[in-house]
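J.: Sharing a sequence plus its predicted fold:
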Amino acid sequence: MTGMGIWRLLNGEEDIGQSPRFWLGAGAVLLALLLLPFYQTEFQASNAAYYLLNIPLALGLSMLWGYGGILSFGQVAYFGIAGYTYGVIAGNLSATSLGPLIGMVGGIVCCAIVGAIFGYFVFFGRVQNWIIPILTLVFTLLLETFLGQTAGYQWRIGTVQLGGYNGMTSIPSFQIGDRVFQGYWFYFFTLGLTLSAYVCCRLLVNSHYGKVLIAVREDVLRTEMLGYDIRVHQLTVFVLAAALAGLSGLLYVQWGNYITPSQVGLVPAALPVIWVAVGGRDRLLAVAIATYLLNWINYALSEAGNEYAPVIMGTLLLAVMLFFPRGIIAAIAELRRPKSRAAATVPAPDGPK
C-alpha cells in the first residue's frame, strides 16, 4: 500500500477527525504525551501509563461492538488469560532476557487461539446476537471461579504458582537485553503500543474489511446475499478484539507485576462496556479518550480513599443510555462539526468472500 493509500485510510470517515485542524491538534496532543514524563516523577509516569494501558482493550470492544454489532462482556477474560500466560512463561524463563518477549508473544497467541475456538462455536453455530453477551459473561465468571480455586501448591506450572484468590505475584517486567521497562521506559513502551493499536484499528475500519464489517452490523442477511461470508468477518473481529484485550492484560501485569482472579470478575467485565458506551462505540478516538479519562477519574477517587467510582460509572452509563445513545465524546465532537452520516451500504464484492 502506498503512502497516499495509507493516508486516505487514516483520513476515512469511520472515525472522528479528517480536517487539517484535527491533525494539527492530534499532533499537539501526541507531543504533549511524549513530553509529559519529563515534567513528572517516575511514579507519576507509571500512573499515566496505567491510564493508557486499558485503551487497547476498549478499542477491541469498539471494533467488536461498535463496528461489528456484537456486544461482549467477556473481554476481561482475555485480559486475564494474557496476563497469566505472560506470568507463567516469563516466570519460568526468568533466567533469560528473552523470557518477557516470549511471554508477550505467548500471551497474544493464547488469547487469539481461545478467542478463535470460542468464536467458532458461537458464530458458525449461528448463535443469536442477544445470547452472545450472556455467553461471554458466563465464560468470564467461569474463568474467575477457576482461577480462584488454584490456591494450593499443586496449582503451579513449572516454578510459577497460580496463587488462587491471592493471585500471581512477582511477575517480571518487560525487558529487551539489559533494559528493563519500568517507570519512564514503561510509559513510553505503553504509549507506543497503544498508539500503534489505535492507528491499526483506524486503518482497518476505513478499509474494505471495515466497510463489510459495518454492513454486517447493519444488515446481516443482505450482506450474506451479496456473497460475503459474514461468519468469517465476525470471527476475525472477535479474535482481533481478544488479542487487543490480551495486549492490555500484558501491559497491566508488567505495570503492577501481579494479577488476581478479581481482574476478570463481574465489575471489571462491565467497565469496558461503560468506557466504550460513554465515548461512542463506533468512534475509536472517542473510545480512547473516554477510556483514558474514566480510568484517571477511577484512580483519583480510589487514591482519595472513597467509594464513589462505581456510582459515577453507573450514573454515566445511565446518562448515555437516556440522553447520549451515540456516546458523550462522540456527541461533543459532532456538535463541533455537524455531519450527517449516510446509511451503511454494502461494498460491491470483488468475488466470493
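T.: Received, thanks. Small disclaimer: the values here were computed from a predicted structure and weren't measured. Numbers count the residues shown, from 1 in each chain.

J.: drop to CA atoms for contacts and neighbour counts, all remaining ones
T.: Will do.

J.: quick one: contacts for residue 204?
T.: Going by C-alpha atoms under 8 Å, 6 or more residues apart in numbering, residue 204 touches 9, 210.

J.: how far away is it from residue 342?
T.: Noted for residue 204: a distance of 19 Å to residue 342, by C-alpha to C-alpha, to the nearest Å.

J.: do residue 138 as well
T.: 37 Å.

J.: Between the two, tell me which one has more neighbours.
T.: Neighbour totals were compared for residue 138 and residue 342, and residue 138 leads with 15 against 6 (other C-alpha atoms under 10 Å).

J.: contacting residues for that one?
T.: Going by C-alpha under 8 Å, 6+ apart, residue 138 touches residue 74.

J.: Which positions in the one helix or strand it maps to come out as buried?
T.: When elements are assigned from DSSP states H and E, residue 138 belongs to helix 132-148. For helix 132-148, the neighbour count (16 or more other C-alpha atoms under 10 Å) marks 132, 135, 136, 137, 139, 140, 141, 143, 144, 145, 147, 148 as buried.

J.: wait, residue 76 sits on residue 243?
T.: No. With contact defined as C-alpha atoms under 8 Å, residue 76 does not count as touching residue 243 (11.1 Å).

J.: now the helices for the stretch 251-353 of the chain?
T.: Here the stretch 251-353 of the chain has its helices, by DSSP state H, counting those that start in this stretch, at 266-279, 284-304, 309-323, 328-336.

J.: Flag every buried residue along the shortest one.
T.: Neighbour counts using 16+ other C-alpha under 10 Å place 328, 329, 330, 331 of helix 328-336 among the buried residues.

J.: okay, now the one to match up with it:
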Amino acid sequence: MKFRLNAENVIAVLLFAAFILIPLFASAYKVLNVANFMISVFLSLSLALIWGYTGIFSFGQTIFFGIGGYVYGILYLNVGEPSFTPVALVAGVLAAGVVAWILGYFMFYGGVNDVFVGLITLCVTLVLETFMAQTAGSEWKIGDVLLGGYNGINGIPTVSIGFGEALFTFNGNSFYYLVLFLLIAIYLLLRYLVVSRWGYALLAIRENRERSHMFGYNVPKIQTMVFTLSGMIASLGGILYAAWGNYMTPSTMGLAAATLPVVLVAAGGRKNLTAAMVFTLIYSWFSQYLSSSGNQFALVILGVSLLLVVRFVPEGIIVELFKGLDRLFFNRKKDVNPMQVMKEGIHGKSTI
C-alpha cells in the first residue's frame, strides 16, 4: 500500500501521533476516557467496511459487540485464571464471527439484500436485547456466571498476559496503549484490504451485484466473508469495552446503541474509513463534553447534523473537509463526475 500525501493520510498520522502522546500529559481519568472513545471506533470501522465499501446496510453491529463482551466475561469468570484472558478474548472474537457467518450465510445465499438486510439485523438486535434483559433470575446462568438480566454481568476483568510471576495486567496507560495498538492494526488492515483486489471486488458488488456476478464473482460468498470480518471487528470492540468498564449489559446491543454507529458513519462519510473514525471520535468527545446537560442534547445535535449532511454534503462532513484541504494545501483538483465527462466530452469533443 503506497502512502499518498493527502489530507486524509496526514490527519490520520497526526491523530494517531496525538493518541500516542496523550498519556504523557493527561490525567489517568482522561486517558481512560480517550480509551473508551477509541473503543467506539471499532464499531464505526466495522460498519464502514460493509456499508460504505460493500453496500450492506446493517443495524446489527452491536449484536457482535455484545456477543464478544459477553463471551469474554463468561469464559473468564468461569475459569477464574487471569492468564486465561487472551484465550477468552480470542474465543469472543471467534464466537461473534461464527454468529456473523451464520446470519450472513442465510441472508446472502438466500438472496436477501438492500434494505431487507437492515430490517433483519434490526430484528435480531431487538430480539437479542429483549432476551438478555429477561435473564435476571437465578436460573439464567452459564456455569457459575449469572447473566444478570438488564444489569448484565459485573466483575469482568481486564486483559492479562503471561503466567505466574511473569503475569502482566493491562491497566491504566498500558490498557490505553493496548486499545491504541489494536485500533491502529485494524485501521491499517482495512486500509490495505480496501485497495487490494478483494477490496475492488467489494466495490464492484456495491455498485452492481448482478454485473459482478456475470463477471464471475461469487457475490454471496464475498458478502458473507466481509460480513463475518466486520462482525469480528465489532466483537473486538465489545471485548475491549467489557475489559475497560468491567461489565457488560444488554443495553450495549440495544436499538439506541445500534443506531448510533449508523448515524456517525453516515454523517462522517460512510465510504471513507478515516472519516468514519474521525467523526466518531469527535462525537464521543462532544457527547461527554455536554454530559452535564445530558447525552440527549448531543444526540439532538447529531440528528440535526445528519439532516444537513443528507441535504448538503451526502458524502459526509469529514470527507468534504478532506476534499477542501486537498484543494487548499495539496493542489488536488475537484473530483470529476465520470457521467458528466461522458456527456460533455473531453476538450470539447463529444463522446456520445
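T.: Done, it's in. In this text, all values refer to a predicted model and were calculated from it rather than measured experimentally.

J.: and the next helix or strand after the helix holding residue 138 of the first structure, how far from the second structure on average?
T.: Later in the chain than helix 132-148 of the first structure, the nearest helix or strand by DSSP H and E is strand 156-157. Aligned to the second structure and superposed, strand 156-157 of the first structure gives a mean residue distance of 1.0 Å (mean C-alpha distance after the TM-score superposition for the first structure).

J.: Pull up the aligned stretch in the second structure for strand 156-157 of the first structure.
T.: Here strand 156-157 of the first structure aligns to the second structure at residues 141-142, judged by TM-score structural alignment.

J.: what's the answer for stretch 197-213 of the first structure, then?
T.: Aligned by TM-score structural alignment, stretch 197-213 of the first structure corresponds to residues 186-202 of the second structure.

J.: what about the matching stretch, start to end distance?
T.: 18 Å.

J.: Show me which positions of that stretch end up buried.
T.: Under 16+ other C-alpha under 10 Å, the buried positions of stretch 186-202 of the second structure are 186, 187, 190, 191, 193, 194, 199, 201, 202.

J.: can you redo the buried residues of helix 132-148 of the first structure as JSON lines with distance to residue 254 of the first structure?
T.: JSON lines is the format used below for those (distance: C-alpha to C-alpha, whole Å):
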{"residue": "132", "distance to residue 254 of the first structure": "31"}
{"residue": "135", "distance to residue 254 of the first structure": "29"}
{"residue": "136", "distance to residue 254 of the first structure": "26"}
{"residue": "137", "distance to residue 254 of the first structure": "26"}
{"residue": "139", "distance to residue 254 of the first structure": "25"}
{"residue": "140", "distance to residue 254 of the first structure": "22"}
{"residue": "141", "distance to residue 254 of the first structure": "24"}
{"residue": "143", "distance to residue 254 of the first structure": "21"}
{"residue": "144", "distance to residue 254 of the first structure": "20"}
{"residue": "145", "distance to residue 254 of the first structure": "23"}
{"residue": "147", "distance to residue 254 of the first structure": "19"}
{"residue": "148", "distance to residue 254 of the first structure": "21"}
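
J.: Check the residues you listed and tell me the two furthest apart.
T.: Greatest spatial distance among the buried residues of helix 132-148 of the first structure (C-alpha to C-alpha): 132 and 148, at 24.4 Å.

J.: Which of the buried residues of helix 328-336 of the first structure lies at the shortest distance from residue 289 of the first structure?
T.: Top of the list for closeness to residue 289 of the first structure, among those and by C-alpha to C-alpha, is residue 329 at 7.8 Å.

J.: any idea what sits nearest residue 10 of the first structure, other than its immediate chain neighbours?
T.: Leaving aside its sequence neighbours, residue 10 of the first structure sits nearest to residue 203 (C-alpha to C-alpha, 6 or more residues apart in numbering; 5.5 Å).

J.: Over to the one you found. Which of the three states is it?
T.: Going by DSSP: H, G, I helix; E, B strand; the rest coil, the secondary structure assigned to residue 203 of the first structure is helix.

J.: and stretch 276-287 of the second structure, which stretch of the first structure?
T.: Residues 287-298 of the first structure are matched to stretch 276-287 of the second structure when aligned by TM-score structural alignment.

J.: That stretch against the second structure, how far on average?
T.: Taking mean C-alpha distance after the TM-score superposition for the first structure, the mean distance separating stretch 287-298 of the first structure from the aligned residues in the second structure is 0.9 Å.

J.: Give me the contacts around that stretch.
T.: Stretch 287-298 of the first structure is contacted from outside by 51-52, 54-55, 58-59, 62, 275-281, 309, 329, using C-alpha under 8 Å, 6+ apart.

J.: which one in the first structure is aligned with residue 82 of the second structure?
T.: In the first structure, residue 82 of the second structure lands on residue 97 (TM-score structural alignment).

J.: For residue 259 of the first structure, give its distance to residue 87 of the first structure.
T.: For residue 259 of the first structure, the distance to residue 87 of the first structure equals 9 Å [C-alpha to C-alpha].

J.: Now the common contact residues for the two.
T.: 168, 253.

J.: Residue 62 of the second structure -> the first structure?
T.: By TM-score structural alignment, residue 62 of the second structure lines up with residue 76 in the first structure.

J.: Whichever strand or helix holds that match versus helix 266-279: what angle between them?
T.: Applying DSSP H and E as the criterion places residue 76 of the first structure in helix 75-92. Note on geometry: by axes from the mean of the first three to the mean of the last three C-alpha atoms, to 10 degrees, helix 75-92 of the first structure and helix 266-279 are set 120 degrees apart in direction.

J.: tell me the angle of helix 75-92 of the first structure relative to helix 132-148?
T.: Relative orientation of helix 75-92 of the first structure and helix 132-148, computed by the same axes, to 10 degrees: 30 degrees.
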